[in-house]
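Student: dropping the sequence and predicted coords here.
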Amino acid sequence: MLKVQEIREIIKLIDQSSINEFTYETNGTSISLKKDQNGTAAKQPAATAQQQNAVEQIPQQQVPVEQVQTEQEPVKEESGNNADYDYEIVSPMVGTFYTASSPENDPFVSTGSSVQPDTVVCIVEAMKLFNEIEAEVSGEIVEIIAENGQLVEYGQPLFRVKKK
């Protein structure tokens, strides 16, 4: 299945090109993009092969790019109380972000926690392997960016740290 960021990149590329229509299929998932009258790409929601067969009789609607981004990932407004930070702990791999070793356990760290370079701050699961992610710096966690259970990308910021 395509990730939101991959879909956004495809939309940008289609918008910047002279291509008017684009279809991509992989592993039973398909995405179709078609430029509207204004020349901007519109996305047809991705569907599995089973879902596609079930809705073939229904006329397909195109969703403007602005709606796709709003529906898939709500825009988080920056609040004025975000603390200063010197360092971001980023994901070293693509995987699922977990704040604790199991759902019953307390999170490894929370906002305000002091960390050392060898402090485990989270786990990123990739292909059934649970990888402990260490802080790599001494300081205080000022913001937890990723949400528990969220799919994270390589290099995606997970935490913000104020170095000591």
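Tutor: Cool, got the structure.

Student: contacts, neighbours, all on C-alpha from now
Tutor: OK.

Student: how many residues are close by the closest residue to residue 48 other than its chain neighbours?
Tutor: Using C-alpha to C-alpha, 6 or more residues apart in numbering and skipping residues adjacent in sequence, the residue nearest residue 48 is residue 29, 4.5 Å away. Close neighbours of residue 29, defined as other C-alpha atoms under 10 Å, add up to 17.

Student: and for residue 151?
Tutor: By other C-alpha under 10 Å, 16 other residues sit near residue 151.

Student: for residue 130, see how far away the closest residue to it other than its chain neighbours is.
Tutor: Leaving aside its sequence neighbours, residue 151 sits nearest to residue 96 (C-alpha to C-alpha, 6+ apart; 4.4 Å). The gap separating residue 96 from residue 130 is 9 Å, by C-alpha to C-alpha, to the nearest Å.

Student: so what sits against both of the two?
Tutor: Common contact partners of residue 96 and residue 130 (C-alpha atoms under 8 Å, 6 or more residues apart in numbering): residue 124.

Student: with neighbour numbers in mind, choose between these two.
Tutor: Using other C-alpha under 10 Å, the more surrounded residue of residue 96 and residue 130 is residue 96, with 21 against 16.

Student: ok, that one touching residue 152?
Tutor: Yes - counting by C-alpha atoms under 8 Å, residue 96 does reach residue 152; the two are 5.9 Å apart.

Student: next one for the comparison:
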Amino acid sequence: MLKMLELRELIKLIDRSSTQEFTLTNGGVRISMKKPLPKVAEYPREVQTALNEAASAVENADSPFIPAEPAVKDEEKNSSLHTIVSSCLGVFSFSGTEPVKDGDKIRSNSVVGICKVEALKLFQEITSDVNGTIVEVLVQEGQVVDYGEPLFIVKPE
């Protein structure tokens, strides 16, 4: 049987550790400790603040940011092409094990990428809003993208 002092020390050890749940059976006595799950933080205000700070930092940068022109061939530049744009500010990542590439067929509502805000552990899926064929991928894995920035050019079906 544990003495009260030993029990207090055990509680302190478990509390300071990363262990979430602990059970000890000693003789006919069973002691169980479980830490409450961390609360899921609500980030809307913090996300907006982070986005505003990032946008301000970009605007105040010493060197002007000039977005690269899409390398779509002139004969393909017409009103029949559709552009999939970023729905948030963050770091772009291709979804799945096979990233979409030029010539791939995509379906409406299929996930073509993920926009991550690492510091806040937020992940926003980028989905296609049309069926079609990828004409050009405009971003690279790990590239910082802005809200509304073109990511893919698609030839709709």
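Tutor: On my side now, so go ahead. Because the structure is a prediction, the values reported are computed rather than measured.

Student: element containing the corresponding residue of structure 2 for the residue nearest to residue 151 of structure 1, please.
Tutor: Superposed on structure 2 with TM-score structural alignment, residue 96 of structure 1 falls opposite residue 91. Using DSSP states H and E, residue 91 of structure 2 sits within strand 90-93.

Student: now swap in residue 125 of structure 2 and tell me
Tutor: Secondary structure (DSSP H and E) places residue 125 of structure 2 in strand 122-127.

Student: onto which residues of structure 1 does that strand map?
Tutor: Under TM-score structural alignment, the match for strand 122-127 of structure 2 in structure 1 covers residues 129-134.

Student: ok, residues contacting the matching stretch?
Tutor: With contact meaning C-alpha under 8 Å, 6+ apart, stretch 129-134 of structure 1 is reached by 91, 117-125.

Student: let's see 7 Å
Tutor: 117-125 (C-alpha atoms under 7 Å, 6 or more residues apart in numbering).

Student: tell me the buried residues in it?
Tutor: 130-134 (16 or more other C-alpha atoms under 10 Å).

Student: mean deviation of it from structure 2?
Tutor: Its match in structure 2 and stretch 129-134 of structure 1 itself, once the structures are fitted together, sit a mean 1.7 Å apart by mean C-alpha distance after the TM-score superposition for structure 1.

Student: please pull up the helix or strand immediately following the longest helix seen in structure 2.
Tutor: Counting residues, the longest helix found in structure 2 (DSSP state H) is helix 44-59. Helices and strands here follow DSSP H and E; after helix 44-59 of structure 2, the next one along the chain is strand 82-85.

Student: mean shift of that following strand relative to structure 1?
Tutor: For strand 82-85 of structure 2, the mean deviation from structure 1 after alignment is 0.8 Å (mean C-alpha distance after the TM-score superposition for structure 1).

Student: ok so, going back, other SSEs contacting the strand holding residue 91 of structure 2?
Tutor: Counting contacts by 3 or more C-alpha pairs under 7 Å, 6 or more residues apart in numbering; DSSP states H and E, strand 90-93 of structure 2 packs against strand 111-117, strand 144-145.

Student: what distance do you get for the equivalent of residue 152 of structure 1 over in structure 2 to residue 91 of structure 2?
Tutor: Counting by TM-score structural alignment, residue 152 of structure 1 lines up with residue 145 in structure 2. For residue 145 of structure 2, the distance to residue 91 of structure 2 (C-alpha to C-alpha) stands at 6 Å.

Student: ok, now residue 83 of structure 2?
Tutor: Using C-alpha to C-alpha, residue 83 of structure 2 is found at 19 Å from residue 91 of structure 2.

Student: check residue 151 of structure 2 too.
Tutor: On the measure of C-alpha to C-alpha, residue 151 of structure 2 and residue 91 of structure 2 end up 12 Å apart.
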